[in-house]
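**Q** Kindly return the folded structure for what I paste below:
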Amino acid sequence: MTDKASNSLLAKLGNQLHKNKLVKAGEILLLFIFTYTFIKLIMPLAGDNPLLIQAVVWTANILMLIYVWIGLKLRGESWKDFGLVFGSISLRSAVKVTLLSLLVFVLAIAGFIIGSVIMANITGIPEGANMSGYDYLKGNIWMLIITLAGVYIVSSFGEEVIYRGFLINRISQIGNDSKKATIIAVILSSIIFGLIHYAWGPMGIVQTGFMGLALGISYIKLKKRLWILVLAHAYMDTILMAQLYMASN
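**A** The predicted structure is shown next:
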């Protein structure tokens, strides 16, 4: 295939991603089908090694980010369309972003707690999420540092791009960005966000689902300023990892 023909095909695909609702829905489904297939095929190679299992999950998230980036390029868009603006920032703006991120952090924690209460009332057993996959962190400061570095990229940044920036925008666009479509997008993104934490058990799915709902609502109310959510997510990840590190003490 010649470069001209290839460029023409990519342009047509980009146009379909803009206009065709079925193609838009297919883009979302293909992302999760691809990710699910990748994890199913590669995960057995990790065996019971928690580090290798974590590496597979991180790799899957990075591949998802690449997929999302390709979708943006095909549309002629950029990360800015998801609310990610790169560049210098004034001290006043930095303070404002930090304060807003702390507010979102509190709201997300509240959502997490609500999920815990709901599950406790349904099951009658106030059990915590299954976090045994992070046992390698206990008492190991170097693994904590390495894990935090990876988590900030893959979880704090990656999950906000995928489950807020990508999902909410793409699902909303299928409904022509109407108010109803946006509400549905926020709800569906939070459900999917909860389900991808299936390894944490039923409690973890519900907890993260409600946390995702709080983050999704914040994303819309803050006019899609995604960096605020990335920071809030980073605070939660830091606290979680630190707790797991100190669990053996």
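**Q** C-alpha from now on. contacts and neighbour counts both.
**A** Fine.
**Q** show me the contacts for residue 68.
**A** 162, 166 (CA atoms under 8 Å, 6 or more residues apart in numbering).
**Q** longest helix in this protein, by residue count?
**A** Counting residues, the longest helix found in the chain (DSSP state H) is helix 91-123.
**Q** So which bits of whichever helix or strand comes after that one are buried?
**A** Tracing the chain past helix 91-123, the next element assigned as helix or strand by DSSP states H and E is helix 141-151. By 16 or more other CA atoms under 10 Å, the buried positions in helix 141-151 come out as 144, 147, 148, 151.
**Q** Tell me who's in contact with residue 34.
**A** No contacts exist for residue 34 under CA under 8 Å, 6+ apart.
**Q** one more, for comparison:
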Amino acid sequence: MKTKIYNFLSKRYIVILTMLIAPLFGFIDRNFVFFFGLGIAFLILWGSNFEWTKFGMGKKITRNTILKSLLITVLFFIGFSIIDSFLQHYLGEFDLSSVEDIRGNFVGYFVLMLIMWVFAAFGEEFLFRGYYMKSLAELLGNSNKNWFLSAIITSVYFGVSHIYQGTVGMVSVFLWSLLISLIFNKNRNNLFLLVLIHGFNDTIGLTLIYLNKGNLISEWIQQLF
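**A** A predicted model of the protein is given here:
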């Protein structure tokens, strides 16, 4: 049974079917879209006897990886503080209603932080970059051009999956995803780098919301218009 499941799910076209079917679960709950795809990816991982390299996890977390991820996170934070301010000026505010209840709520903040590191930082990178992007690039031909095309496709897909944050959220997440996908393109065997960048980035964002300071930077930048 295990071998049959693996042989079927590891067929290259399955990634396309998964990406097409997953959004249908959004009619039930948006979280099901994510967990359906993640379930398929984990079945493939299980069937391969946990061959993590199939998902770009060929390197362990090292001090150099941590330092590199922190540097990139800082650059992303500065860059997207500016980018998001421009986007909000023209596309409206982010819809942060899904995390509003953590403002001043330490327990809620702590619990959401744990959930974020497991399902957003690790889970989303494992699914969107480790499975979707890598498998799609291999399906298209595995050339550098096809990896770039896969980065664009999966970034659009990732951005649309954040529609609950509003139009500005989809555009911002698309741009963020495209940049981190290009980093994966240059580090195809080091998905943990992306996991750390994603986790550190969201840690900053959630902490600012918890402290009710999330709009300070964007408000200051918007004053420059």
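**Q** What's the match for residue 162 of the second structure in the first structure?
**A** Per TM-score structural alignment, the equivalent position to residue 162 of the second structure in the first structure is residue 197.
**Q** Do I have it right that its match meets residue 208?
**A** Yes: taking CA atoms under 8 Å as the definition, residue 197 of the first structure is a contact partner of residue 208 at 7.2 Å.
**Q** which one of the two has more residues nearby?
**A** Comparing residue 197 of the first structure with residue 208 by other CA atoms under 10 Å, the one with more neighbours is residue 208, at 29 against 18.
**Q** Look up how far residue 111 of the first structure lies from that one.
**A** 8 Å (CA to CA, to the nearest Å).
**Q** returning to what we had before: next, work out how far apart the match of residue 162 of the second structure and residue 13 of the first structure are.
**A** Using CA to CA, residue 197 of the first structure is found at 32 Å from residue 13 of the first structure.
**Q** same thing with residue 126 of the first structure?
**A** 49 Å.
**Q** Between the two, tell me which one has more neighbours.
**A** In this view residue 126 of the first structure and residue 13 are compared by other CA under 10 Å, and residue 13 has more residues nearby, 17 against 14.
**Q** List the contacts of the more buried one.
**A** Per CA under 8 Å, 6+ apart, neighbours of residue 13 of the first structure: residue 74.
**Q** Just give the closest residue to the residue most central in space within the first structure, not the sequence neighbours.
**A** In the first structure, the C-alpha nearest the mean C-alpha coordinate belongs to residue 159, at 1.9 Å (CA atoms, centre = their mean). Spatial nearest neighbour of residue 159 of the first structure, excluding adjacent residues (CA to CA, 6 or more residues apart in numbering): residue 61 at 7.8 Å.
**Q** Check which residues of the helix or strand where that neighbour lies are buried.
**A** Using DSSP H and E, residue 61 of the first structure maps to helix 50-75. Neighbour-count burial for helix 50-75 of the first structure flags 51, 53-54, 56-65, 67-69, 71-72, 74-75 (criterion: 16+ other CA under 10 Å).
**Q** which one in the second structure is aligned with residue 229 of the first structure?
**A** Mapped onto the second structure by TM-score structural alignment, residue 229 of the first structure lines up with residue 194.
**Q** For my notes, confirm its match occurs in a helix.
**A** Yes: assigned with DSSP: H, G, I helix; E, B strand; the rest coil, residue 194 of the second structure falls within a helix.
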